[in-house]
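**Student:** here you go, sequence then predicted model.
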Amino acid sequence: MITAPSVAQLSSRFEEAFGTAPDGVWQAPGRVNLIGEHTDYNEGFVLPFAIDKTARVAIRVRRDSTVRMLSTYGDHGLVETDIATLEPLTAKGWTKYPLGVVWALKQRGIDVPGLDLLLDSDVPLGAGLSSSHAIECAVILALNELTDAGLAAEQMVLATQHAENAFVGAPTGIMDQSASLRGAKGHAVFLDCRDQGVQLVPFEAEEAGLVLLVIDTKVSHSHADGGYASRRESCELGAQVLGVPALRDVGVEMLEEASGLLDDVTFRRVRHVVTENDRVLQTVELLSSDGPQYIGALLDASHVSMRDDFEISCQELDVAVEASRSSGAIGARMTGGGFGGSAIALTPARLEQQVRDAVVIAFADAGFTTPDIFTVTPADGARRLA
C-alpha cells in the first residue's frame, strides 16, 4: 500500500519543486459507499462514509493566471497551463480534476488566481473509492479559503459536481463529494440527494466485532465511459414514462404497474434504483437501532440487484463477493459506479484472515490478477492540515 508523506515532507517537496513554501496543505478523503448505488442522480438516498485514505494538496497562490501542477506519484512531470485557456473536455489525466474545480469556480464568478499545486494521494486509483473526488474536494476546500469565496459545504458539492459533469465529462451525482466534504469519524453519511439533507448515522463496526474489508479487483473503471451514461439514460427514460420527476418518487409498491409500461431492460434498471433506495432506508434504520451486524442481508441483496438488474458488476467483483460470503463475511457487495473497482465485505474480525485468504485463492483459481485487500474505517471529512 502507498505510504502517505507527512505534512512537513509534502511541504518540503513543494518547496523543492516550486522554489517557495506553500500557503497551506489541505486533504480530502476518498469514500466507500456502504449501500445505495446509482441512486444519487435519481434524487434518491445513499449511505457512504469518508475513509482513512486521502488526497492531499499543497498550494500556493500566484500573482498571474498560470497554473502549475505536479504529482508525487507516477512519472507525470510538471504540467503548466493558463486559467484563461481552460475549456471543458480538454484536460488530460489527473490534472482535469483540479483544473475542473478552478473552471467551475470561475463559472460561479469567483476570481481564481494562478496557483502552484503539488498532489499526493493514497486513495487507490480506479478502485471505485472516489480518488478523483478526493482530489477535487481537497482543491475546492483550499481555493474556497484562499479566495475568500465563502462557499458552504453544499455549494462546494454542487461546484465539484459541475466540474465532473461539464469539465471532466462524467455524468456523476453528488454522493462522493458529499461524503468527502461532510463525513465524520465513526459515522456513515445518510444523504438525501434531492435536497442535500444529511444525517450522520453511527457505523462503528469495530465495536460490533466486525471489520469492513475493501477488495480492489484491479479492474479499472471510468465514470466518463458509455456504460455509466447509458444507465443514467435508462433511469431518466423510466422516470419520464412513469410520469415522475425522478425515480426517487417511485415506491416499491409501484413496480408491478411499472413492469407493464416499460421494456424489460428499462424496467430492470428502474427496479434496481427503487429497491436500492428502500435498502438504504432499511440499512439506516438497522444501524440506528440494532447495529451493523444486522445489515448483511441488505448488502447481499444490493449486489444481486446490481449484478442482475443494473448489470454493472463483472466476473472479478462477483468472485470477490462470493468468496467473501462463503468464507465467513456476513454481507458483501460491489461498491462504486461499477464495471470494475472494488467490493466490500462486512466480516467478523476473528474471520478476517480467513476471508482474505479465500478471496486471494478464488482469484488465483480464476486466473485473475491478485487483488489488494485492506480495511477501512469511517473518517472525518475534508480539512486543512497546515
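**Tutor:** It's in.
**Student:** use CA for all of it now, contacts and neighbours both
**Tutor:** Will do.
**Student:** spatially speaking, which residue is in the middle of this structure?
**Tutor:** S130 (3.4 Å; CA atoms, centre = their mean).
**Student:** could you measure that residue against Y97, distance?
**Tutor:** Taking CA to CA, to the nearest Å as the measure, S130 falls 12 Å from Y97.
**Student:** returning to what we had before: does the residue nearest to the centre of the chain touch D176 like I think?
**Tutor:** Yes - using CA atoms under 8 Å, S130 is in contact with D176, at 6.5 Å.
**Student:** overlap in contacts, the two.
**Tutor:** The contact sets of S130 and D176 overlap at 30-31 (CA atoms under 8 Å, 6 or more residues apart in numbering).
**Student:** what is the burial count for the spatially closest residue to A323 that is not a sequence neighbour?
**Tutor:** Nearest in space to A323, with sequence neighbours left out and distances taken as CA to CA, 6 or more residues apart in numbering, is V359 at 5.3 Å. Counted with other CA atoms under 10 Å, the neighbours of V359 add up to 25.
**Student:** what residues are up against V359?
**Tutor:** 319-320, 323-324.
**Student:** ok, so of the residues you listed, who is nearest L115?
**Tutor:** A320 (42.4 Å; CA to CA).
**Student:** now the closest one: closest residue in space, sequence neighbours ignored.
**Tutor:** V359 (5.9 Å).
**Student:** A strand includes the one you found, no?
**Tutor:** No - using DSSP: H, G, I helix; E, B strand; the rest coil, the assignment for V359 is helix, not a strand.
**Student:** the stretch 151-300 of the chain: strands as residue ranges?
**Tutor:** 187-192, 197-202, 210-216 (DSSP state E, counting those that start in this stretch).
**Student:** also this one, for the comparison:
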Amino acid sequence: MTTSTPLGTAVRADFERTFSHQPIGIWSAPGRVNLIGEHTDYNDGFVFPFAINRRTVIALGERDDRLVRVSSSFSDGVVEISLDDLSPENLHGWSAYPLGVAWALGQFGANLARVTGFEIYIDSDVPVGAGLSSSAAIESAVAVALNDVWGLDLDRRTLAKVGQLAENRAVGAPTGIMDQSASLLGQADAGVFLDCRSLESEVIPLGFDEAGLELLIIDTKVSHSHATGGYASRRASCEAGAAALGTESLRDVSVADLDRAAELLDDETFRRVRHVVTENQRVLDTVRTLREQGPTAIGALLYASHESMRDDFEISVAELDLAVETALSVGAIGARMTGGGFGGAAIALTPHALIPAVETAVIAAFAAAGFGIPDLFVVRAADGAMRNE
C-alpha cells in the first residue's frame, strides 16, 4: 500500500461529491507501453511491454443492496445497473469497462448472487486513444479492487484473464492478454516478457536509467478504436494464415517457414503472417540483447518492428511514420509505432540530453506537414496495479 497521490486525493473528493459518502479505499493501475511485440499476443506469441507512470485511479464504496453505480471524470452522470442484470448485452459505452470486469469476475468464480453492490468513481492520467492501454488500466484497477473487497483471492494472472474477457465480451474488442498482464505484473525499471500461450512471464530489467535513456511518447492525437474493423480484419487474416498453414496459431510458424508460406498464401495474407512471425523473433532478440548488451543495442530491432507494421501489417499512418523518422534523424536510438495501430502513439528510445531536440523537431515536422500538434511526454517503467490507501 502506497501513500496518497494527487490523483488519489482528487478521486476521493470526486467520489464523495458524486455519491455523498466516503469510499472504503483507493486502488490504481498503470497504462502500458509495448516496447516491442505488436499483434503477436492474440497469435499466442511473445510480447514485451512495461507498465508506465501514468495511472487510472478508482475510489470504491460498498452498498448494502444489489445496485452498482459507476461514474468518472471523463463522462457525465452516473451509470446504474443491478448485479442481477450484469451481462455483456446490457453493458454499453465507457461503463462497459468497469462493469464488464464485475461480470467477468463472475465467470472466474465470484458468486455474484452472494456479493453486494458497490459504487466506483474513476479518474485517470493515461491518455485515451494513444495506444497506452487506458482501457486495461481501468479493467486492472477495478479487478484488483473487487478482488480485495469481495475476498476472491485470485492471482494476478487470473485477473489479467478477467480483464481480457471483459474487453472481448463486454466491450467487444478482440484484444489479447498483453495489456492487462503489463498493468497487473509490471515493476519499476523493468519490462514484462510474456509468453501469451502459456501466460508465463518474466520481469526483465530494462536498464534505461543507468544508460541515460528515456522513452519518449509521441501521441499523434490521431484517434483509433480496437472495436472497429481494422484491428478485427488483421486478426482474421492471421487466423486465415494459420489455418492455411495447417497450424493452430502463428506462434507455431518460424522465420524458416516463411518461404513455404509465400507459396501457399495470397500476398496480403502472407505479409500479415510475415509481420507476426518476424515480430515474435524480434521480441526474443530484444530480450536477449538487453541481457547481453544492454538497452543501447536494441534500436535497430525497434525500427525493424516499425517497418514491418508499416509495410507488412499496414497499420501505421502518416503521422506515426513522420514521428518515427524525425526522432531517428535527431538522434533517437530506436523508434516505432506502438499499440494497435491506425493512430495513437509512437515511442522513441532517446538519450536524455537529446529529448528537447527530438521534441522540438517532431513538433516542427508535424507543423510543416500540416498535421495537428502532437502530445509528447516521457514515461518510466512503473509498478503494476495496487491498493493505494
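**Tutor:** Yep, it's here. The structure displayed is predicted, hence computed values, not measured ones.
**Student:** quick one: TM-score?
**Tutor:** Here the TM-score for the pair of chains, by TM-score structural alignment, normalised by the length of structure 1, is 0.97; 382 aligned residues with a CA RMSD of 1.2 Å.
**Student:** residue contacts, the one in structure 1 that sits across from T175 of structure 2 in the alignment?
**Tutor:** With TM-score structural alignment as the criterion, T175 of structure 2 lines up with T172 in structure 1. Neighbouring residues of T172 of structure 1 by CA under 8 Å, 6+ apart: 41, 161, 164-165, 223.
**Student:** now with 7 Å, please.
**Tutor:** Going by CA atoms under 7 Å, 6 or more residues apart in numbering, T172 of structure 1 touches 41, 164-165.
**Student:** distance of it relative to S327 of structure 1?
**Tutor:** From T172 of structure 1 across to S327 of structure 1, the span is 34 Å (CA to CA).
**Student:** can you tell me the element the equivalent of A367 of structure 2 over in structure 1 falls in?
**Tutor:** Alignment note: A367 of structure 2 maps to A364 in structure 1; criterion TM-score structural alignment. When secondary structure is defined by DSSP states H and E, A364 of structure 1 falls within helix 352-366.
**Student:** mean shift between that helix and structure 2?
**Tutor:** Compared with structure 2 after fitting, helix 352-366 of structure 1 deviates on average by 0.6 Å (mean CA distance after the TM-score superposition for structure 1).
**Student:** quick check: buried residues in that helix?
**Tutor:** Across helix 352-366 of structure 1, burial judged by 16 or more other CA atoms under 10 Å covers 352, 355-356, 358-360, 362-363.
**Student:** that one versus strand 210-216: what angle between them?
**Tutor:** 20 degrees (axes from the mean of the first three to the mean of the last three CA atoms, to 10 degrees).
**Student:** residues in contact with the helix or strand where L99 of structure 2 lies?
**Tutor:** Secondary structure assignment for L99 of structure 2, by DSSP H and E: helix 96-107. Helix 96-107 of structure 2 is contacted from outside by 86-88, 112, 135, 138-139, 142-143, 162-163, 165-167, 170-171, using CA under 7 Å, 6+ apart.
**Student:** next one: stretch 52-60 of structure 1
**Tutor:** Against stretch 52-60 of structure 1 from outside (CA under 7 Å, 6+ apart): 11, 14, 22-30, 115-123, 134-135, 138-139, 376-379.
**Student:** do you know how far Y97 of structure 2 is from S134 of structure 2?
**Tutor:** Between Y97 of structure 2 and S134 of structure 2 the distance is 10 Å, computed by CA to CA.
**Student:** now the helices for the stretch 251-389 of structure 2?
**Tutor:** Along the stretch 251-389 of structure 2, counting by DSSP state H, counting those that start in this stretch, helices occupy 258-264, 267-292, 299-311, 318-330, 355-369.
**Student:** just checking, V203 of structure 2 touches A190?
**Tutor:** Yes - the criterion here is CA atoms under 7 Å, and V203 of structure 2 meets it with A190 at 6.2 Å.
**Student:** so which of these two has more stuff around it?
**Tutor:** Comparing V203 of structure 2 with A190 by neighbour count (other CA under 10 Å), the higher total belongs to A190, at 22 against 17.
**Student:** brilliant, that's me finished.
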